[in-house]
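Trainee: Structure of the sequence below:
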Amino acid sequence: MAEFAGNSALFAARAARAGGDDDHEQELARAYTRGIEVDYSSKRFLVIDALQEMRSAMNATLSSFGVTRIEYSHRATESIGMVKRGDYDVILCDFDLGHGYDGLHLLEELKLRNLIKPSAVFMIVTGERRSRMVISAAELAPDDYLLKPFTGEELKQRLDRVYRKKIEFNALDAAMMTEDYFKALAECNERIERKDPFLIDFLKMKGRIALTIGDYGLARDTYQRVLDIRDIPWARMGMAKALFHLKDFATARQLFEQLLATNERVMEAYDWLARIHQAEHEHREAQAVLEKALDLSAANVSRQKKLGEVAMRNGDYDTAVKSFQATINIAKYSFWRDAGDYSSLAKAHLGSGNVNDAARAAADVRREFRYDAQAELLATVMESQVAIKQGNKARAQQILAKALQQFAGATTEVPEHFALELAEACYQLDEDAAAGEIVQKLIRNHHEDTAVLERISAMYETVGKADLGQEMIETTARAIVAINNEAVRMAQSGDLEGAVQKFIHAVEEMPANAQVMLNAVNAMLAYVARLGWHQGYMEMAQTYLDRVKALEPASVKYLKLKDAYNTARRRFRT
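Mentor: Have a look, this model is predicted:
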């Protein structure tokens, strides 16, 4: 592995060795698109470009091959609203949308919000050749991209090719839309085995699915197969992600650095390098990497937020304030708007001694999220923390009591970062018992979620109780393992009813713990397989599977148990 990661010459040699096969494959794919006739007069187009003259030029180009239904947008936020309201068949988007925002950012938001239908074409148009590297390295890549200037015939040929490709990917897209990842993998494998004209594309999708479901060994092997054919930036990116998850940080770092050496604007590589630094407890280095990325492209909500979090950990409150304020400003009218960012900003202000600014951030939460009960809880916690900093302990305790009432009366699961803020405020005001209950519930529901456990540990470090935090995490995890082991022993001894009841009780205690719910489903399916149909258990299993899907839709264990559940229903024909 280290050999290919550190040796660009080896990549080049492989590319030269496989070049003939690759050219043949690309020619087959082109041949697949010949003869296709698409009636573009029936298609609805959206053109996104900041420059009026470019929008006018695109109108003339599209009209040259019969396009009549064209709408225009000049900024990203407007485009999102138009896509949400409209049903576009083709979106032609300029790469540079201004203010550090690009067409890839827009595509990511449209995909994450499920605003773009699978049959729609999203094509990026760019005048910069260096943008090709950025686009080709992206995981959520557009259907195609086109360099300016181009003729109407060139654009039509690209669109024809994309439409033919869409037809070939219909079955795969349908499986992906329903999150049937095993079916999607089977489709990829079948097409790869018969050396489909779109072999590389199906390998790309297979790698992406493997990453999604957490099968990092499969992802690594899939991207290696691509790299044996040709050195493609997205394959390096995927390989590096797989190696990160396999904890081969050194090789992953080499690959990300190679991508950036080729083009410094492959922004996703900075995020993953920062993750590597954090995994190796190099928090100053992580901050430096994120700062460099934001110097190049500032309009990224998740990157700004991550910089704020890392800066807070490093005690750099001024940078944290700037980053969280930027996060709020960028996200204000978008899908990414989050009350938690105001809380983070308030904490950064408190860290730097700006109590009045922290109070204003709390007031902003009440104003901006006035109909959100969970945001109301967060604002109350923030006000308690402000009162602590002001030295008014009596008022802080009064406000905290109100927050605890709101928490106890919550009708939906309180986000873990909101609950952690409440626990921290409790510890600051010597309400250790209340804090412990909140944290224990969090650990019970997230005992295998490394990110949540790390945030819990960080909170305990902040309040000066690091040892207590570690003890709580370990004790709670042992208790959950003991419950599971006892239920397994009951099942092995033939007491399937007892095992099921044990897990049902565990789910009642840990209603948001995906692994416990899946263990319960497994026990119920074992009961049905051995003792016959049980309507109540199968209905409960469906409920648990639905809840897990909302939490971890790509979990391999969930997918396998969902398949086993469907098999059981077919067996009993219900």
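
Trainee: C-alpha only now, for contacts and for neighbours.
Mentor: Fine.

Trainee: Please, where are all the helices along the stretch 301-450 of the chain?
Mentor: 301-313, 317-331, 339-351, 355-368, 373-389, 393-408, 416-428, 432-445, 450-462 (DSSP state H, counting those that start in this stretch).

Trainee: want to try TSV for those helices, with mean neighbour count as columns?
Mentor: Formatted as TSV, the helices of the stretch 301-450 of the chain follow (neighbours: other Cα atoms under 10 Å):
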stretch	mean neighbour count
helix 301-313	21
helix 317-331	21
helix 339-351	24
helix 355-368	19
helix 373-389	24
helix 393-408	18
helix 416-428	22
helix 432-445	19
helix 450-462	16
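
Trainee: So which of those is nearest residue 75?
Mentor: helix 317-331 (13.5 Å; Cα to Cα).

Trainee: got the contact list for that closest one?
Mentor: 299-302, 304-305, 307-312, 337-338, 341-342, 344-345, 348-349, 351-352 (Cα atoms under 8 Å, 6 or more residues apart in numbering).

Trainee: now stretch 61-74: how far from the chain's centre is it?
Mentor: In terms of Cα atoms, centre = their mean, to the nearest Å, the centre of stretch 61-74 is set 33 Å apart from its chain centre.

Trainee: so how far is the first residue of it from its last?
Mentor: Start-to-end span of stretch 61-74 (Cα to Cα, to the nearest Å) is 18 Å.

Trainee: circling back to that earlier point, Serialize the helices of the stretch 301-450 of the chain to CSV and add fields for distance to residue 260.
Mentor: Shown next, in CSV, are those (distance: least, Cα to Cα, whole Å):
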stretch, distance to residue 260
helix 301-313, 17
helix 317-331, 23
helix 339-351, 29
helix 355-368, 37
helix 373-389, 39
helix 393-408, 45
helix 416-428, 33
helix 432-445, 38
helix 450-462, 26
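
Trainee: Do I have it right that residue 104 meets residue 141?
Mentor: Yes - counting by Cα atoms under 8 Å, residue 104 touches residue 141, with 7.2 Å between them.

Trainee: Report the set of residues contacting both of the two.
Mentor: What both residue 104 and residue 141 touch, as defined by Cα under 8 Å, 6+ apart, is the set residue 135.

Trainee: Which one's more surrounded, those two?
Mentor: The residue with more neighbours, out of residue 104 and residue 141, is residue 104; 22 against 19, by other Cα atoms under 10 Å.

Trainee: Which secondary structure state does residue 124 sit in?
Mentor: What DSSP: H, G, I helix; E, B strand; the rest coil gives for residue 124 is strand.

Trainee: any idea which residue sits dead centre in this protein?
Mentor: In the chain, the residue lying closest to the centroid (Cα atoms, centre = their mean) is residue 112, at 8.2 Å.

Trainee: distance of it from residue 330?
Mentor: Taking Cα to Cα, one finds residue 112 at 17 Å from residue 330.

Trainee: repeat for residue 510
Mentor: Residue 510 is 36 Å from residue 330, by Cα to Cα.

Trainee: I have a second one here; can you model it like the first so I can compare?
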Amino acid sequence: MAKIDFTHKRILIIDDFSEYRRSVRKMFQALGAMDIDDTGSGDDAIEKIAGKPYDVILCDYNLGDGKRDGQQILEEIKHRDLLRYSTCFLMVTAENTMMMVMGAMEYKPDDYLTKPFTKNALLNRLERLLNRKSDFESVEKAIHRQDYIAALQACNERIEQKPKNMYEFMRIKADLSITLGNYSDAEQIYDAVIAIRRVPWALLGLGKVCFYTERFFEARDIFQELVDEHRSLMEAYDWLAKTLDELGETKEAQRVLTRAVEVSPKAILRQKALAQVAIKNKDLNTAEKSFRNAVDMGKLSCFREAADYTGLAKVLIEKKSPGKALELLEESKKLFEGEPEAALQSVVVQGLAYKTMGDENGLKKALNESAMLFESVRNYLSPEASLDMANSFFQLGEKDKASKIMQDVIKNNHDNEKLLKKAQSVFDEADMKDEGSRLIVETQQKIIAVNNEGVALVKNGKLQEAIEYFEKAAASAPENKIINANAAQAILMYMQKGGTTDKLIHKVKQYLERVRKVDPSYDKFHALIELFQTVVK
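Mentor: Take a look at the predicted model:
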């Protein structure tokens, strides 16, 4: 293992005890480091990380009551993309309790240290980590800039060299294949590794492949095996619950998430998932408890969302406590001031509370406020959030607003049978079964006609017109994978004839990234990726 020169390494020590920070500073100084910063505040640590590219971050897990902890610092800098690929993030804790250890490891720091530790122990850990970072530099650089194709190529080049850590490169290649929707490639890698040894990462990956390819029973068995044999592998619990939910086994999914929350209670996203599945099971007490946990944890987390407050408020309304719901929603409006989507969510649920209370004046005020907010956010909601919002508008008697939202969802997902079924169920709940069916069919036909017209332009060689046409269509349906794929294809064909430009390459990347986010397994997406590589070369 190569020796690391710490002379020019930039170090950040995060701990609420100044005496401890001084002792760790001396350790780094003894290793030759000169550029060393320290802080006892999580907020200050995030500001420092945002402003300086550190090579090593040593962060204590517990930074004092009522303050951000190490887990929340790590989740935020990852969420904001502040953590460079080359930075070593080590989580430190003085406690060895399961809750503390699981909390420290949930968001995957590079390593984990228990106090007290010696200078040599720190050096050995850092040398191993920094050498690994150096070995995977080309791959991780590409991943960091979200150039997954280049990362895959870099993996293939290193695998051909048969390095000592080839299995780690295979693991990254398989993960990248899943990201790009190349499920068959990923499955071949996982199968090859499992044939030698049933290692957890390969089993977890294979389970994900089965899930994405809708082999849910196979996925369930794999994730169940992982949960039974590796009880601290929290990701396996989450995937098992998702799979059980897909199979309609929502009560079992809730049991799995409840068990996971007992093992690692500080994972805010898992608390939200538990709340949602509890609502499906009509278990309002669990839903209320889990939403409250998410709200409390979110106060210092980057995963704080207005949806946690509105979700809890809806549960309170259903439990006949609309007054408490209104208090919570007022708190939400203050916390998320200046965010139109959050404001809309809050005011719509306020309307539901007023309706439950029989307060006509309050309901009228909420409806007027929602009308002002609606147009500004209708194009920015996720499909699931849109369906939820439409459902609320239907309950409030705002049929036009709800129908517009539903139309946008259908337009962007006209070929997604699973989502269209959910859309139909929203119409059914609103007593609009036949009308909803007609709207779905008519919207599907319109988007198909738009797509066919653009394809005809391409076939007739009118590529410039086709590009302009699909640009308008994609602006109207920004999440429609077929429209975006055809927009990318028109530009690629144009570049094949007339040459590439940075502007056109950038546009193609944008369209392909939209497709990848919606459906990375879409066959045409992979063909376009190959065409893109050929054209750019």
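
Trainee: coming back round to it: out of the helices of the stretch 301-450 of the first structure, flag the one nearest residue 220 of the first structure.
Mentor: helix 450-462 (21.9 Å).

Trainee: Have a look at how far, on average, that closest one is from the second structure.
Mentor: Taking mean Cα distance after the TM-score superposition for the first structure, the mean distance separating helix 450-462 of the first structure from the aligned residues in the second structure is 5.2 Å.

Trainee: Who are the contact partners of the aligned partner of residue 369 of the first structure in the second structure?
Mentor: Mapped onto the second structure by TM-score structural alignment, residue 369 of the first structure lines up with residue 336. By Cα under 8 Å, 6+ apart, the residues touching residue 336 of the second structure are 306, 342, 343.

Trainee: Adding distance to residue 517 of the second structure, write these out as JSON lines.
Mentor: Below are these laid out as JSON lines (distance: Cα to Cα, whole Å):
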{"residue": "306", "distance to residue 517 of the second structure": "23"}
{"residue": "342", "distance to residue 517 of the second structure": "23"}
{"residue": "343", "distance to residue 517 of the second structure": "26"}
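
Trainee: Residue 360 of the second structure: which of those residues is nearest?
Mentor: residue 343 (20.4 Å).

Trainee: measure the nearest residue to that closest one once chain neighbours are set aside to residue 29 of the second structure for me?
Mentor: With sequence-adjacent residues excluded and distances taken as Cα to Cα, 6 or more residues apart in numbering, residue 343 of the second structure is closest to residue 333, at 6.0 Å. Using Cα to Cα, residue 333 of the second structure is found at 48 Å from residue 29 of the second structure.

Trainee: Secondary structure element holding the closest residue to residue 33 of the first structure other than its chain neighbours?
Mentor: Once flanking residues are discounted, residue 33 of the first structure sits nearest to residue 161: 5.2 Å by Cα to Cα, 6+ apart. In this structure, residue 161 of the first structure is located in helix 152-168 according to DSSP states H and E.

Trainee: gap between that helix and the chain center?
Mentor: Centroid separation for helix 152-168 of the first structure versus its chain: 29 Å, with Cα atoms, centre = their mean.

Trainee: what's the mean gap between it and the aligned bit of the second structure?
Mentor: For helix 152-168 of the first structure, the mean distance to aligned residues of the second structure following superposition is 2.4 Å (mean Cα distance after the TM-score superposition for the first structure).

Trainee: quick one: the strands in the second structure?
Mentor: With strands called from DSSP state E, the second structure shows them at 10-14, 35-39, 56-60, 88-93, 111-114.

Trainee: out of those, which comes closest to residue 494 of the second structure?
Mentor: Short answer: strand 88-93, nearest of those by Cα to Cα, at 44.0 Å.

Trainee: now the angle from that closest one to strand 10-14?
Mentor: If you take axes from the mean of the first three to the mean of the last three Cα atoms, to 10 degrees, strand 88-93 of the second structure sits at 20 degrees to strand 10-14.

Trainee: re earlier: on contacts alone, who are the packing partners of the helix holding residue 161 of the first structure?
Mentor: Applying 3 or more Cα pairs under 8 Å, 6 or more residues apart in numbering; DSSP states H and E, we find helix 152-168 of the first structure packed against helix 8-33, strand 144-147.

Trainee: right, and these - which one's nearest residue 545 of the first structure?
Mentor: Comparing those under Cα to Cα, the one sitting nearest is strand 144-147, at 36.7 Å.

Trainee: Remind me what the closest one packs against, helices and strands.
Mentor: In terms of contacts (3+ Cα pairs under 8 Å, 6+ apart), strand 144-147 of the first structure is packed against strand 121-126, helix 152-168.

Trainee: mean shift of that strand relative to the second structure?
Mentor: Mean for strand 144-147 of the first structure is 5.3 Å (mean Cα distance after the TM-score superposition for the first structure).

Trainee: I would like the residues contacting that strand, please.
Mentor: For strand 144-147 of the first structure, contacts defined as Cα under 8 Å, 6+ apart pick out 122, 123, 124, 125, 126, 127, 128, 129, 155, 158, 162.

Trainee: Kindly present these as TSV, with separate columns for neighbour count.
Mentor: Listed next are the contacts of strand 144-147 of the first structure as TSV, based on neighbours: other Cα under 10 Å:
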residue	neighbour count
122	24
123	24
124	26
125	23
126	19
127	14
128	11
129	11
155	17
158	16
162	19
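
Trainee: The counterpart of residue 45 of the first structure in the second structure and residue 39 of the second structure: what is the separation?
Mentor: Counting by TM-score structural alignment, residue 45 of the first structure corresponds to residue 11 in the second structure. From residue 11 of the second structure across to residue 39 of the second structure, the span is 11 Å (Cα to Cα).

Trainee: just to revisit the earlier point, identify whichever of the helices of the stretch 301-450 of the first structure lies nearest to residue 245 of the first structure.
Mentor: Short answer: helix 450-462, nearest of the helices of the stretch 301-450 of the first structure by Cα to Cα, at 12.3 Å.

Trainee: residues contacting residue 191 of the second structure?
Mentor: Per Cα under 8 Å, 6+ apart, neighbours of residue 191 of the second structure: 202, 206.

Trainee: how near is it to residue 445 of the second structure?
Mentor: Plainly put, residue 191 of the second structure is 42 Å away from residue 445 of the second structure if you go by Cα to Cα.

Trainee: Next: residue 130 of the second structure.
Mentor: Using Cα to Cα, we find residue 130 of the second structure at a distance of 56 Å from residue 445 of the second structure.

Trainee: So for those two, which sits in the more crowded spot?
Mentor: Legend: neighbour count by other Cα under 10 Å for residue 130 of the second structure and residue 445, higher for residue 130 (19 against 14).
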